[in-house]
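Peer 1: sequence first, then the predicted structure:
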Amino acid sequence: MEQTKEISALLQLIDDPDEEVFGAVSEKIVEYGKPIIPNLEDLWENTPNETIQSRIELIIHKLQFTDLAEDFRQWNVAGHFDLMVGSLLVAKFQYPDLSTAPVLHEIEKLRRNVWLELNNYLTPLEQIRIITGIIYGYYGLKGTEVSYTNINDFLLNKVLETKRGNQLSNGILYLIICDLLDIPVKAISIPKQFVLAFQKPGYSTEEADFASKIEFYIEPASGQVFSHKDIESYFKRISVPALPSYFKPLSNKKIIQYLLEELANCFDNDKEHYKKEELLKLANMLD
């Protein structure tokens, strides 16, 4: 952006020791939108003072967050709730300059490898074994325990780059591939787990007995398949009644909301607590 007298004056005030003055200045700078980021980056490069650099970084983050919040608003009101698009928006919180092309290329490569192995004569279990074999065997995706110190394990771009993710991020990747291939796999909200379920034909969200419309379940960290008996044993082990609502498929919007809430837990510290609040704000936007 062309550096006008007003912009120059605002940038000079970033180092004002008065926090109220800095707050007012940063709000005014944010009003210029993303085009002012190169001006801020140039100032950062020519500023040896680390405190001033931190302030500049904070303003840049505010600008990027404002832009991301608008993208989430548009994703929400559009009503399509594309899971891949939503996941990439979440990733842009941590990687605002993320190029989506490599991600789309990797997902298309996975989709095509699975598609080449599928045919109309396979049973549901055979279909899932092929998907699991490609994703976890041929492709080499690994599952990790959910850890809020490993931010990248939640982000689709990094899961594809490092070939490791937790139950939630691996599950989202699995769902994206199944959706692209019209395979009826959905996420369900089993307590303390992110579990996938293969839906039987004729499934309807209007029915009360959701569990009866599930063929089998998939643990997405590893791709392991398990049965209704395994689920019953799990509920007994955690001493929780198996309510019908636990077997109702989660919408893509709910999945992205859950991903935002889980990612927010990665910033549960004094230094980055503002990021936790921002992620929860994005999650609340989807209500």
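Peer 2: Arrived safely. Residues are numbered from 1 along each chain as shown.

Peer 1: make it CA atoms for all contacts and neighbour counts henceforth
Peer 2: Fine.

Peer 1: tally of neighbours for the closest residue to Leu98 other than its chain neighbours?
Peer 2: Among residues not flanking Leu98 along the chain, Lys92 sits closest, at 6.1 Å (Cα to Cα, 6 or more residues apart in numbering). Close neighbours of Lys92, defined as other Cα atoms under 10 Å, add up to 19.

Peer 1: next one: Pro220
Peer 2: Neighbourhood size, Pro220 [other Cα under 10 Å]: 28.

Peer 1: the one 4 residues further on now?
Peer 2: Here the neighbour count serves as a burial measure; for Gln224 (other Cα under 10 Å) it reads 13.

Peer 1: circling back to that earlier point, distance of the residue nearest to Leu98 from Asn166?
Peer 2: Going from Lys92 to Asn166 by Cα to Cα, to the nearest Å gives 18 Å.

Peer 1: repeat that for Asn252.
Peer 2: Where Asn166 is concerned, Asn252 sits at a distance of 18 Å (Cα to Cα).

Peer 1: neighbour count winner among the two?
Peer 2: Legend: neighbour count by other Cα under 10 Å for Asn252 and Asn166, higher for Asn166 (24 against 20).

Peer 1: tell me who's in contact with that one.
Peer 2: Gly143, Thr144, Glu145, Val146, Asp153, Phe154, Ala221 (Cα atoms under 8 Å, 6 or more residues apart in numbering).

Peer 1: tabulate the residues you listed in a markdown table, adding columns for distance to Lys276, secondary structure and neighbour count.
Peer 2: Shown next, in a markdown table, are these (distance: Cα to Cα, whole Å; DSSP: H, G, I helix; E, B strand; the rest coil; neighbours: other Cα atoms under 10 Å):
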| residue | distance to Lys276 | secondary structure | neighbour count |
| --- | --- | --- | --- |
| Gly143 | 25 | strand | 22 |
| Thr144 | 22 | strand | 14 |
| Glu145 | 21 | coil | 12 |
| Val146 | 17 | coil | 17 |
| Asp153 | 17 | helix | 27 |
| Phe154 | 14 | helix | 28 |
| Ala221 | 25 | coil | 24 |
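
Peer 1: before we move on, the earlier item: and the residue nearest to Leu98, that's in a helix?
Peer 2: Yes: counting by DSSP: H, G, I helix; E, B strand; the rest coil, Lys92 is part of a helix.

Peer 1: okay, pairing it with this:
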Amino acid sequence: MNKNKLEALLSLLDDPDKIIHKSVEKELIELPVSTIPQLEDSWLESKSPLFQERVEIVINKIQFSTVKKEFIEWSTTKTPNLIDGAILVNKSYNPNLLIEPIRKSIQKIKEDVSLEINDDLSPLEKIKILNHFFFNIYNYQALSPNQPTNWDGDIGTVLSQKHGNSIIMAIIYAGIAQELNIPVYGINLPNSVLLCYKDEASKNSKKKNADSVLFYINPIDKGSVFNQKDLEQIIHSKNMENKLKFYKLASNTNMIKRLVQHEINVYQKLNLDSFIPNFKELFRSI
């Protein structure tokens, strides 16, 4: 959009006629994120509180629209990266999120773990090494679900604080594992943060269902390992019908959807309602 047309639209943004205002806003929010500096300059130059308020709304909608598009693109890739998915959720309400520190934190853990891991190790040995660095050396811990905060799902904050809700901790743990070519994934047990170690040897075999899992992992109990029988007991303790799908791998998009749903629940509890519509839109987009 050329400068003259942009200025013409902005001159109508605080028009008292609601129809005109909404029409102008609709056109403005279609602008690329690169236009935001010009909108911010207009905000600084204006002395109208109403204009400034409406410019802020336009900027926020442009930023969210950009993240939503990235989120949809992420979800449709062949192998959506868990860490990238968590970053996009964080960006949906913090568009100025610094990604480089996040990636540096992840890379440091990966480098430390990779020095100790080789192809001769068994799956259990690999998980033992990952657990040692993640829980003992870096001391990551899950926060109590009884103390929800508006930051416990932010991957940026969680990596710096080394604390977070159980879902983001499972995502970071599995995300690091996957980037190290260790096949750790979520499972399809509702309201669960449990993970599994995929049996890579069964990819081309006739094994089905739970047989494609070597063992299960509890990322909020320092990566403790358990078997299918133990998972059956967990399902029984939850008074749930024992369905075969509960033992299967969950997709990475499913894991990120759980994070978004958690954010919706937490923000509702904290009465931070202004963020909820965007979370719901993000949830529906994948």
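Peer 2: Looks like it came in fine. Small disclaimer: the values here were computed from a predicted structure and weren't measured.

Peer 1: contacts for the helix or strand Arg103 of structure 2 falls within?
Peer 2: Element membership of Arg103 of structure 2, judged by DSSP states H and E, is helix 99-114. Applying Cα under 8 Å, 6+ apart, the external contacts of helix 99-114 of structure 2 come out as Ile87, Ile129, Leu130, Phe133, Phe134, Ile155, Gly156, Leu159, Ile176, Glu179, Leu180.

Peer 1: looking at structure 2, which of the contacts of Asn166 of structure 1 hold up?
Peer 2: Retained in structure 2 (both residues aligned by TM-score structural alignment, their matches' Cα atoms under 8 Å) from those: Gly143, Thr144, Glu145, Val146, Asp153, Phe154.

Peer 1: which of those lies closest to Phe226 of structure 1?
Peer 2: Relative to Phe226 of structure 1, the closest of the kept ones among the contacts of Asn166 of structure 1 is Gly143; by Cα to Cα it sits at 16.6 Å.

Peer 1: which non-adjacent residue is nearest that closest one?
Peer 2: Ala221 (4.3 Å).

Peer 1: what sits against the one you found?
Peer 2: Lys142, Gly143, Thr144, Gly165, Asn166, Gln167, Leu168, Asn170, Gly171.

Peer 1: quick one, what contacts the closest residue to Gly164 of structure 2 other than its chain neighbours?
Peer 2: Distances taken as Cα to Cα, 6+ apart put Asp152 closest to Gly164 of structure 2, at 4.5 Å, once the chain neighbours are dropped. Contacts for Asp152 of structure 2 (Cα under 8 Å, 6+ apart) come out as Leu143, Val158, His163, Gly164, Asn165, Ile168.

Peer 1: how close does the fifth one get to Gln147 of structure 2?
Peer 2: By that I understand Asn165 of structure 2. Asn165 of structure 2 is 9 Å from Gln147 of structure 2, by Cα to Cα.

Peer 1: just put the contacts of Asn166 of structure 1 in a markdown table and tack on distance to Arg73 of structure 1.
Peer 2: Output for the contacts of Asn166 of structure 1, formatted as a markdown table (distance: Cα to Cα, whole Å):
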| residue | distance to Arg73 of structure 1 |
| --- | --- |
| Gly143 | 31 |
| Thr144 | 31 |
| Glu145 | 31 |
| Val146 | 28 |
| Asp153 | 25 |
| Phe154 | 21 |
| Ala221 | 30 |
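
Peer 1: identify, from those, the entry nearest to Ala24 of structure 1.
Peer 2: For the contacts of Asn166 of structure 1, the nearest to Ala24 of structure 1 is Phe154 (34.3 Å; Cα to Cα).

Peer 1: so which bits of the helix or strand where Leu130 of structure 2 lies are buried?
Peer 2: Assigning secondary structure by DSSP H and E places Leu130 of structure 2 in helix 123-131. Across helix 123-131 of structure 2, burial judged by 16 or more other Cα atoms under 10 Å covers Pro123, Lys126, Ile127, Lys128, Leu130, Asn131.

Peer 1: do the same with stretch 153-160 of structure 1
Peer 2: Result for stretch 153-160 of structure 1 [16+ other Cα under 10 Å]: buried residues Asp153, Phe154, Leu155, Leu156, Asn157, Lys158, Val159, Leu160.

Peer 1: ok, the alignment partner in structure 2 of the first one to Leu13 of structure 2 distance?
Peer 2: Spelled out, it's Asp153 of structure 1. Aligning on TM-score structural alignment places Asp153 of structure 1 opposite Asp152 in structure 2. For Asp152 of structure 2, the distance to Leu13 of structure 2 (Cα to Cα) stands at 37 Å.

Peer 1: again with Glu232 of structure 2
Peer 2: Using Cα to Cα, Glu232 of structure 2 is found at 59 Å from Leu13 of structure 2.

Peer 1: more crowded one of these two?
Peer 2: Leu13 (24 against 14).

Peer 1: what's near enough to touch the spatially most central residue of structure 2?
Peer 2: Centroid-nearest residue in structure 2: Ala86, 2.4 Å away (criterion: Cα atoms, centre = their mean). Contact partners of Ala86 of structure 2, counting by Cα under 8 Å, 6+ apart, are Asp154, Ile155, Ile168, Ile171, Ile256, Leu259.

Peer 1: tell me which two of the contacts of helix 99-114 of structure 2 sit farthest apart.
Peer 2: Spatial extent of those (Cα to Cα) is set by the pair Ile87 and Ile129 at 25.4 Å.

Peer 1: tell me where structure 1 has helices.
Peer 2: 5-12, 19-30, 37-45, 50-78, 83-94, 101-117, 124-132, 156-162, 167-180, 228-237, 252-264, 273-285 (DSSP state H).

Peer 1: got the contact list for the second one?
Peer 2: Pointing back at helix 19-30 of structure 1 there. Residues outside helix 19-30 of structure 1 that contact it (Cα under 8 Å, 6+ apart): Ile7, Leu10, Leu13, Ile14, Asp15, Asp16, Ile36, Ile59, Lys62, Leu63.

Peer 1: hmm, which two among the buried residues of stretch 153-160 of structure 1 are most spread apart?
Peer 2: Farthest pair in the buried residues of stretch 153-160 of structure 1, by Cα to Cα: Phe154 and Leu160, 10.9 Å.

Peer 1: hang on, the earlier thing: now the contacts of helix 99-114 of structure 2 as JSON lines including distance to Met1 of structure 2?
Peer 2: Output for these, formatted as JSON lines (distance: Cα to Cα, whole Å):
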{"residue": "Ile87", "distance to Met1 of structure 2": "30"}
{"residue": "Ile129", "distance to Met1 of structure 2": "54"}
{"residue": "Leu130", "distance to Met1 of structure 2": "50"}
{"residue": "Phe133", "distance to Met1 of structure 2": "51"}
{"residue": "Phe134", "distance to Met1 of structure 2": "48"}
{"residue": "Ile155", "distance to Met1 of structure 2": "35"}
{"residue": "Gly156", "distance to Met1 of structure 2": "34"}
{"residue": "Leu159", "distance to Met1 of structure 2": "39"}
{"residue": "Ile176", "distance to Met1 of structure 2": "42"}
{"residue": "Glu179", "distance to Met1 of structure 2": "41"}
{"residue": "Leu180", "distance to Met1 of structure 2": "44"}
